[in-house]
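Asks: missing the sequence, but the structure's below:
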């Protein structure tokens, strides 16, 4: 089995994430609302939006609370 490290996950495409771990992974990325506020979107590996949080730490905590592995996308 191949080792996956942080550096290798940075080059994952959405399709790679779907194949790799749809039920195990979620990713967090910043987004800007129409009001100019920065929020942190939580996405399932297939790209489906699962929610948004006011800060990055809360987004990662929510992912971990659901038993998923969090990846940061920026």
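Replies: Yep, it's here. Note that the structure is predicted; figures quoted are calculated from it, not measured.
Asks: Going by C-alpha atoms from here, please, whenever you check contacts or count neighbours.
Replies: Fine.
Asks: where exactly do the strands run in the protein?
Replies: Here the chain has its strands, by DSSP state E, at 25-32, 38-44, 49-53, 69-72.
Asks: Against that first model, consider the following:
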């Protein structure tokens, strides 16, 4: 059985993805603020990929998203 499904219908403005990033990938002025951390977690808007936040812990990234009424998902 084949039926077309609009995958874009599942995406809304409240979905974000959490992704591990290297601190060295941040702009120089932000690298100074991470206090020696090598890996951080970024929260990105699923709709356009815009980086909304960067935090030091994965759990904190999920908590931050939920506290702001976003639905977080992990990206590998």
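Replies: Noted; the coordinates are in hand. From a predicted model like this one, the values you see are computed outputs, not experimental measurements.
Asks: what's the closest of the strands of structure 1 to residue 8 of structure 1?
Replies: Ranking the strands of structure 1 by distance to residue 8 of structure 1, with Cα to Cα as the measure, places strand 69-72 first at 11.3 Å.
Asks: What lies in contact with that closest one?
Replies: Strand 69-72 of structure 1 has contacts (Cα atoms under 8 Å, 6 or more residues apart in numbering) with 9, 24-29, 60, 63-64.
Asks: picking that back up, please tabulate the strands of structure 1 in a markdown table and include mean neighbour count and distance to residue 16 of structure 1 as additional columns.
Replies: Formatted as a markdown table, these follow (neighbours: other Cα atoms under 10 Å; distance: least, Cα to Cα, whole Å):
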| stretch | mean neighbour count | distance to residue 16 of structure 1 |
| --- | --- | --- |
| strand 25-32 | 19 | 11 |
| strand 38-44 | 21 | 12 |
| strand 49-53 | 15 | 17 |
| strand 69-72 | 18 | 13 |
